[in-house]
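*Asks:* From the sequence below, what's the structure:
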Amino acid sequence: MSVGTAGVCLRGLAMGFAEAAPGISGGTIALVTGIYDELVGTIAKLSPPSFGLLRSGLKAFWQHHNLTFLVALGVGMAAGLLAMAELLVWVLATRPALAWSFLFGLMLVATGGVALQSKPLWLLVLGVPGLAAGLVIASGSGLPEVGGSARMWALFGGGTLAATAWIVPGVSGAFVLVLLGLYAPVLAAVHERNLGDLAVLAAGMAVGLMLSSRLLARLLATQRQPVLGFVTGLMAGSLLKLWPWRSEEVAVFPTAEDPLLIATLGLTILGAGAALALLAAGRKAARS
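*Replies:* As a prediction, the model looks like this:
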């Protein structure tokens, strides 16, 4: 493995860690580590017609699609996702309030980071509807528990939407899974090595990447401010879904009698600090 390929693999590892947690965008990690343009450009080359290059031989197909880069990145991301998923499954099973408090801090600052990129006009015009939509979605229970083919379609659709969010800096793919009520089931599938569910999710993600990469690039280039305004509101509304203090799944205010109050507040601050560090690194990378 060359140094360059190893470096891409390590970047993928960091992106995998990030995408396992709502609030941190894998796209942001790609931007911070200097591979975002290559990533989006490489994904944009993937289209059904481009597979016709296989007639010219595997080498031509491989080089045209920059598959050395994609495979190295994918291996790193898979390792990062597996490691972080194991940790999150354990914490969510034993101390859910602590896990959600850290994720709430991440998401809170990530929302502020997107808001800072948005103009006040669009925050008002589209941020408010986005906030309302986020609150409505977050106050629900997500997609209903289903089995069989309906479950497969839910995972496929969730993967498609999550991948679309994944390549936008500042928007987390895991955040989309939280909104859909698929975050815990997907973590469980990773933990249990449920290859059937993971294959369907991966297929949805592949479709999402191929369909969205060019569209998102065009949309962000021509309608960036309206998109950011709506996404800011949506993310703000979705914070209700991550609120760590709950009684029978209903969000409540913390009390002084809560034995985990200090730890929960501390992890919220820690999550916010981690997101602030990533946002600062992202701004520095964008300027350089």
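*Asks:* drop to CA atoms for contacts and neighbour counts, all remaining ones
*Replies:* Fine.
*Asks:* Remind me what the helix or strand encompassing Val178 packs against, helices and strands.
*Replies:* Secondary structure from DSSP states H and E places Val178 in helix 173-180. Helix 173-180 sits against helix 128-139, helix 148-166, helix 183-191, helix 224-242, with contacts defined as 3 or more CA pairs under 8 Å, 6 or more residues apart in numbering; DSSP states H and E.
*Asks:* Kindly reformat these as TSV containing distance to Val91.
*Replies:* What follows is these, written out as TSV (distance: least, CA to CA, whole Å):
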stretch	distance to Val91
helix 128-139	22
helix 148-166	23
helix 183-191	12
helix 224-242	14
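*Asks:* and those, which is most packed in?
*Replies:* Mean neighbour count (mean count of other CA atoms under 10 Å) peaks for helix 224-242 among the helices and strands packed on helix 173-180, with a mean of 24.
*Asks:* That one to helix 173-180, inter-axis angle?
*Replies:* Per axes from the mean of the first three to the mean of the last three CA atoms, to 10 degrees, the angle that helix 224-242 makes with helix 173-180 is 60 degrees.
*Asks:* To compare against the first, here's the next sequence to fold:
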Amino acid sequence: MQHILNLIRGALIGAAELSPGISGGTVALIIGIYERALHNADKLIKRKFAQVEWLFIAFIGLGMVAAVFGLSGIISTFVAENFSLSHSLFAGMVLISVWVPFSMIDKQDRRNPKYYLFALASAVFIFIVTGFTSNQVEDPNLFFVFLAAAVAICALVMPGASGSLVLLMLGMYEPVLRAVSELDIAVILVFMAGALCGVVFI
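*Replies:* The predicted structure follows:
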């Protein structure tokens, strides 16, 4: 039963990562596996293989992959044919996802202005970064795909940040989604390699 639940949890995270504005890390927090997943990833990177919960990682990963490949075609078509509607939905997802990390702050700490200053500083930083949003890249080269994946995957590790939103900022969201839905093996493999490097770095 736990393996089936982990499969579903992985699918929820994968589905979240397909949608700009929804953070896979935030979903992992909500369903209660964020710290466990981070702990196992750390053990993998440190090559402490005997301490890794392999079945946990396998079923979470399988669920994520199934959701990404199963839903990418649907979401790609929806975004392409309903640009304003899809981006309005993404904006709503961003707004509601703010509540999740905020609700996890201790009530006593919510009265401390220091934490609001941290939140404001990060909001200003992200506002400046998103101001450099690129136009959609129609035919990205594989090196740029690698770099985009390495940057976007970092958002999966940080609750509140959306990997798909990072891809959208870089103009790579629709090209990557299209590559997955059309099973463009070269782009998928390069993206996976970039994501792996990004995870190790972060």
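*Asks:* thinking again about what came up before, Leu70 of structure 1: which of the helices and strands packed on helix 173-180 of structure 1 is closest?
*Replies:* Comparison of those against Leu70 of structure 1 by CA to CA identifies helix 148-166 as nearest, at 14.7 Å.
*Asks:* Could you count how many residues lie near the equivalent of Leu121 of structure 1 over in structure 2?
*Replies:* With TM-score structural alignment defining the correspondence, Leu121 of structure 1 maps onto Leu117 in structure 2. Applying other CA atoms under 10 Å, we find 11 residues neighbouring Leu117 of structure 2.
*Asks:* Please list all residues in contact with the equivalent of Tyr34 of structure 2 over in structure 1.
*Replies:* With TM-score structural alignment defining the correspondence, Tyr34 of structure 2 maps onto Tyr36 in structure 1. Contacts for Tyr36 of structure 1 were tallied using CA atoms under 8 Å, 6 or more residues apart in numbering; they are 27, 30.
*Asks:* hang on, the earlier thing: helix/strand/coil for the match of Leu121 of structure 1?
*Replies:* helix (DSSP: H, G, I helix; E, B strand; the rest coil).
*Asks:* residues in contact with the aligned partner of Ile22 of structure 2 in structure 1?
*Replies:* Counting by TM-score structural alignment, Ile22 of structure 2 corresponds to Ile24 in structure 1. Ile24 of structure 1 is in contact with 18, 106-107, 110, 170-172, 275, counting by CA under 8 Å, 6+ apart.
*Asks:* Then Met172 of structure 2?
*Replies:* Contacts of Met172 of structure 2 by CA under 8 Å, 6+ apart are 136-137, 140, 145, 148.
*Asks:* Equivalent analysis for Leu265 of structure 1, please.
*Replies:* Ser101.
*Asks:* Please identify which helix or strand holds it.
*Replies:* helix 261-287.
*Asks:* Then Ala85 of structure 1?
*Replies:* Counting by DSSP H and E, Ala85 of structure 1 is found in helix 67-94.
*Asks:* That helix corresponds to what range in structure 2?
*Replies:* So helix 67-94 of structure 1 sits over residues 54-81 in structure 2, by TM-score structural alignment.
*Asks:* again with stretch 166-173 of structure 1
*Replies:* The aligned range for stretch 166-173 of structure 1 is 156-163, by TM-score structural alignment.
*Asks:* Also stretch 226-233 of structure 1?
*Replies:* So stretch 226-233 of structure 1 is aligned with nothing, judged by TM-score structural alignment.
*Asks:* Contacts for that stretch, please.
*Replies:* 111-112, 114-115, 117-119, 122-132, 134, 220.
*Asks:* What is the helix or strand harbouring Ala217 of structure 1 packed up against?
*Replies:* Element membership for Ala217 of structure 1 (DSSP H and E) is helix 195-222. The contact analysis (3+ CA pairs under 8 Å, 6+ apart) places helix 195-222 of structure 1 against helix 36-45, helix 148-166, helix 183-191.
*Asks:* would you turn these into TSV with distance to Ala99 of structure 1?
*Replies:* Formatted as TSV, those follow (distance: least, CA to CA, whole Å):
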stretch	distance to Ala99 of structure 1
helix 36-45	29
helix 148-166	21
helix 183-191	12
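*Asks:* Figure out which of those is closest to Gly76 of structure 1.
*Replies:* Nearest of those (CA to CA): helix 36-45, 14.0 Å.
*Asks:* Only the buried residues of the next helix or strand after the closest one, if you could.
*Replies:* Downstream of helix 36-45 of structure 1, the next assigned helix or strand under DSSP H and E is helix 58-64. Neighbour counts over helix 58-64 of structure 1 (16 or more other CA atoms under 10 Å) mark Phe61 as buried.
*Asks:* what distance separates helix 58-64 of structure 1 from the centre of its chain?
*Replies:* 29 Å (CA atoms, centre = their mean, to the nearest Å).
*Asks:* Might one say that Cys197 of structure 2 is in contact with Ala150?
*Replies:* Yes: with contact defined as CA atoms under 8 Å, Cys197 of structure 2 and Ala150 form a contacting pair (6.1 Å).
*Asks:* Out of the helices and strands packed on helix 173-180 of structure 1, the one nearest Thr5 of structure 1 is which?
*Replies:* Across these, closest to Thr5 of structure 1 is helix 148-166 (CA to CA), at 21.7 Å.
*Asks:* Counting by contacts, list what that closest one packs against.
*Replies:* Partner elements for helix 148-166 of structure 1 (3+ CA pairs under 8 Å, 6+ apart): helix 173-180, helix 195-222.
*Asks:* start and end residues in structure 1 for stretch 185-199 of structure 2, please.
*Replies:* With TM-score structural alignment as the criterion, stretch 185-199 of structure 2 aligns to 195-209.
*Asks:* helix, strand or coil for the match of Ile22 of structure 2?
*Replies:* coil.
*Asks:* Please tell me how far it sits from Ala163 of structure 1.
*Replies:* For Ile24 of structure 1, the distance to Ala163 of structure 1 (CA to CA, to the nearest Å) stands at 14 Å.
*Asks:* ok, now Ala99 of structure 1?
*Replies:* Taken as CA to CA, the span from Ala99 of structure 1 to Ala163 of structure 1 is 23 Å.
*Asks:* do the same with Ala78 of structure 1
*Replies:* 14 Å.
*Asks:* now swap in Arg287 of structure 1 and tell me
*Replies:* For Arg287 of structure 1, the distance to Ala163 of structure 1 - CA to CA - is 26 Å.
*Asks:* Many thanks, I have nothing further to ask.
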